[in-house]
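Engineer: sequence first, predicted coordinates after that:
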Amino acid sequence: MSEKARLAPEELSALVDDGQRQKLRMLLNEEHPADIAEWLTDLDNSHRLSCFRLLDLDNASAVLAELEPETQGNLLKDLGDIGVVPIITRMSPDDAADLLAELPKEKVQQIINQMTDTEAKEDIQELMGFEEDSAGGIMSTDYLAVEGKLTADQAISYLRETYAELEDDIYDVYVVSEEEKLAGRVTLKELLMAPPEALVESLMDDNVIKVLTTTDQEEAAEKLSRYDLLTLPVVDESGKLRGIITADDVIDVLWEESTEDLFQASGITGEAGDLGEQLSLSVRRAVGARLPWLLITLGIEAGSVSVITHFDSVIKETVAAASFMPLLSGVTGSVATQSTCITLRGTGIEKLAWRVIIKHVFHEARVGMLLGILCGIATTLMSLMFHSVNPALGFVVGCSLFVTMTCGVLIGTLMPMVFQKAGIDPAHASGPFITSILDVCTMTIYLTIVHQFLLYTTMSVVK
């Protein structure tokens, strides 16, 4: 369908109100499911239901999988069990399991009990038994597998019958034993190019990258990306092949994980989601998601207030020195955030060995010291511009910035690693949390240096 023919939600509503069902049916079923889902999201419940009922079963199942959880729930409620079951049956098992996971257990059981497709029912129930954020929770049970004792010709004949039942295009064929344990992998191309009488086990690669059903979804996504795989097999503890993770599953995982990390780094708790999901939250829930870390930040920043109050006499004696406090706090916070960001890229996927940690810390320490020297010199020159009658002040500020930036880099580097080793998501170590800690450290270091300098010099003060 051309771009010009695309309809706005208001036009869809008008077609529904005018009773132009046939035209609307034709327009909707020619569109991509993702586009239809976007349109339906903007409609009210009544018009959304009317449009959804005009979709054929295949389109309806694909569109339902694309909708946000809240919209899915509203549609399922309006459709009723009788209307939902045929659509759920047409969905891929992993999409159906994700959809049903958002519903109350009683509702899920009612829908499953009405399903007549035994295989689909068993696949969905199996997938719902895994943790949502595990490899088992995101895997698909649609995959190609053959026994190693088959010849290439026999395997191709078997796959020709099986392939038609799959929802996705798959190019990897997994080789299993009689007990369905994963033994190797062979591509469709290798099967087609092999002599007809060649045994599959002689063609397979037995060094297969795989994950357990209990593996965290982020680790599984990282493996598929690292080894440039199209699919990643998932096995249970006995080695039995249970499913595969595909590239589109990984895209969803990476989006979800990056959004979650962004929210945590910003001090927002609870479920991560896009703008639409966040806007759907009630004001009370939105406040509840943001308040905890703000209160923690408030408590830590009270330390800064305490430090400044403690050095009140120093600030009164050196008013000019106080004017540089925002500069030190801002620059130190920025360099610490940079180090935290770099460290998070290394700790967000897998556990780090102590050897790697020590190497990274020393590297960042050297970077921080050099940055501190350069920024300290620049700050000293800046101080001479604004307070030329008191050159000693520039030296004090420059030295302080060197120390605070070095400390900032170390804190920004170590904090995510400490969180990782403690089993806490390292994303919590960034954002408001680390900024507040650095404010306390920066004020303490700076005012202590100024105080010590005053004790042993006769520094002139510009008031």
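Structural biologist: Received it, and whenever you're ready, just let me know what you need.
Engineer: make it CA atoms for all contacts and neighbour counts henceforth
Structural biologist: Will do.
Engineer: what's in contact with stretch 304-313?
Structural biologist: Contacts to stretch 304-313, defined as CA atoms under 8 Å, 6 or more residues apart in numbering, come from residues 439-440, 443-444, 447.
Engineer: try this one next to it:
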Amino acid sequence: MKKTLNIKNREEFTYYLFLYLKKNEKENFRTEFMELHPTDQIDIFKQMSKEKRKRVYDYLEPIEFAEIFQGLSLTEQKTVFAELEDEFALNMLNELAADDITDFFGQIPDSVASYLLSRMDKKEANNIKLLLSYKEDTAGSIMTTEFITLSAKDNVTAVMEKLREEGMDAETIYYLYVTNEEDKLIGIVSLRELIISPSDELVENIMKEQVISVSAFADQEEVSTIIKDYDLLAVPVVTSEEKIIGIVTVDDIIDVMEEETTEEIGQFAAVKGALDLNVNAFTATKKRLPWLILLLFIGMLTAGLIGGFEGTLAEVAILAIFIPLIADMAGNTGTQSLAIVVRGLALEKLDRKSIIKLLKRETLTGFMMGIVCGIIVTFITLILPNTSLTLGFIVGISLFITILVSTLTGTVIPLIIDRFKIDPAVASGPFITTINDIVGLFVYFSIATSLINYL
């Protein structure tokens, strides 16, 4: 039985494992290390120096190390793979799932990948070549070809025997796929249904004929949505003739969702491509600087706007105190609404009816937030020295209008951009903030200028 470490004993356990490595006590290391849960094995392995890692390669079998290797990031895999002996590396690759090998091969030079494929098990190599042939971000590129198929005429006893023989080589055995003589997918059986069925029951009597499947060319986000909506552990990938060629499992979809979330966060903050901690400062600068330069020119509009009201500021200098307040509240309010809309669009929850409901809700929300914040800032203004009721009114009503308009801007702009089939996250964050800064300050100075005679 595998042992799971808690935070308290992890450091102590790691210390003794490192000590065994240092003293070259292979059996003690293997005894303790192989009892650990794979997640703990991976965490401890990541803490090892190059010297310790090389000793681990000597102590473990390729099949044992494969489980550690597949749990590493692609960057870590490339570092580790370069340290392995050729024979050990090839044997380990043959133990990995096809989709894991495909992900790794996609990150190394084509010449190296071709060399490794030429030396791998022929059947495994052909599966990898098939997966590599599909366009990135499609179901075909993230599927695995290790699944179990059944005949409708098999009985439960025969299926259970097949699982004992082939189960270890399959990615998952929770779903088994029923095919006909032409290899077309005609049904699906879950392991649960097999266990609770009589041993002489035929597969055709317990299988479900309504199978949810995807094309190999379907976008990975579409596959993610299907697995999430139908609460599946895996979804079969089929050809145009309905022949099953692979499956996409939920663990692969979790990786996809993590990638998509990272990408959207990068777009939201205008730092797309710079969130990877492994990129150097020059690359991060190259990714982020163009956005900042663009926003710099847009921000010049703010400076020009303030310059246009120079006379108002010169006459009532105290107005300058509230510029950061108006600008910050405009940006913050717009970003809140933007986050709600972008998430709704990403989850495909915004149809025509929902959009109308959202617009009504955000308008009312902006109205109420504007009133509350406007009243609060009005009273705060009256407490300050050298202020008047008119100044409090100007700041309060300006903040009210700014919050209301910014809420609507943050809601409407991503909806409009989405209609043009552009990712709404691209128009988010800094853009909405800059636009709302300009709108907020224009409202503020316009009201102040019109009421300057009462100040």
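Structural biologist: Here it is on my side, so go on. Owing to the predicted nature of the structure, the values given are computational and were not obtained by experimental measurement.
Engineer: returning to what we had before: and the contacts of stretch 304-313 of structure 1 as a markdown table, adding secondary structure and neighbour count?
Structural biologist: Shown next, in a markdown table, are the contacts of stretch 304-313 of structure 1 (DSSP: H, G, I helix; E, B strand; the rest coil; neighbours: other CA atoms under 10 Å):
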| residue | secondary structure | neighbour count |
| --- | --- | --- |
| Asp439 | helix | 25 |
| Val440 | helix | 20 |
| Met443 | helix | 24 |
| Thr444 | helix | 19 |
| Leu447 | helix | 23 |
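Engineer: show me where the stretch 251-400 of structure 1 has strands.
Structural biologist: Counting by DSSP state E, counting those that start in this stretch, one finds no strands in the stretch 251-400 of structure 1.
Engineer: ranges for the strands of the stretch 1-150 of structure 2?
Structural biologist: 149-151.
Engineer: to which residue of structure 2 is Met139 of structure 1 aligned?
Structural biologist: Taking TM-score structural alignment for the superposition, Met139 of structure 1 sits opposite Met143 in structure 2.
Engineer: same check on Glu301 of structure 1?
Structural biologist: Counting by TM-score structural alignment, Glu301 of structure 1 corresponds to Gly299 in structure 2.
Engineer: quick check: that match touching Asn436?
Structural biologist: No: in this structure Gly299 of structure 2 lies outside contact range of Asn436 using CA atoms under 8 Å: 10.9 Å.
Engineer: okay, the two: which has more neighbours?
Structural biologist: More crowded of Gly299 of structure 2 and Asn436, by other CA atoms under 10 Å: Asn436, with 29 against 18.
Engineer: contacting residues around whatever residue of structure 1 lines up with the more buried one?
Structural biologist: Using TM-score structural alignment to pair residues, one finds that Asn436 of structure 2 aligns to Leu438 in structure 1. Listed by CA under 8 Å, 6+ apart, the contact set of Leu438 of structure 1 reads 329, 332-333, 408, 411.
Engineer: what's near enough to touch the match of Met139 of structure 1?
Structural biologist: Contacts of Met143 of structure 2 (CA under 8 Å, 6+ apart): 99, 131, 237, 246-249.
Engineer: and the residue nearest to it when sequence neighbours are not counted, helix, strand or coil?
Structural biologist: Using CA to CA, 6 or more residues apart in numbering and skipping residues adjacent in sequence, the residue nearest Met143 of structure 2 is Val248, 4.5 Å away. Secondary structure, DSSP: H, G, I helix; E, B strand; the rest coil: Val248 of structure 2 is strand.
Engineer: isn't Val248 of structure 2 up against Val238?
Structural biologist: No: using CA under 8 Å as the test, Val248 of structure 2 is too far from Val238 to be in contact (10.9 Å).
Engineer: compare neighbour counts for these two and give me the winner.
Structural biologist: Using other CA under 10 Å as the criterion, Val248 of structure 2 and Val238 rank with Val248 on top: 28 against 21.
Engineer: in structure 1, which helix has the most residues?
Structural biologist: When structure 1 is parsed with DSSP state H, its longest helix is helix 354-386.
Engineer: quick one, what contacts the counterpart of Val176 of structure 1 in structure 2?
Structural biologist: Alignment note (TM-score structural alignment): Val176 of structure 1 maps to Thr179 of structure 2. Shown in contact with Thr179 of structure 2 (CA under 8 Å, 6+ apart): 149-152, 185-187.
Engineer: can you check Tyr134 of structure 2 too?
Structural biologist: Per CA under 8 Å, 6+ apart, neighbours of Tyr134 of structure 2: 140-141, 216-217.
Engineer: 7 Å - rerun?
Structural biologist: Applying CA atoms under 7 Å, 6 or more residues apart in numbering, we find Tyr134 of structure 2 in contact with 140-141.
Engineer: now do Thr333 of structure 2
Structural biologist: Contacts of Thr333 of structure 2 by CA under 7 Å, 6+ apart are 403, 406-407.
Engineer: now the two most distant members of the contacts of Met143 of structure 2.
Structural biologist: The distance between the two most remote of the contacts of Met143 of structure 2 (CA to CA) is 14.7 Å, for Leu131 and Thr249.
Engineer: more neighbours: the two, which one.
Structural biologist: Leu131 (25 against 21).
Engineer: now that one. Nearest residue, chain neighbours left out?
Structural biologist: That would be Ser141: by CA to CA, 6+ apart, it lies 5.3 Å from Leu131 of structure 2.
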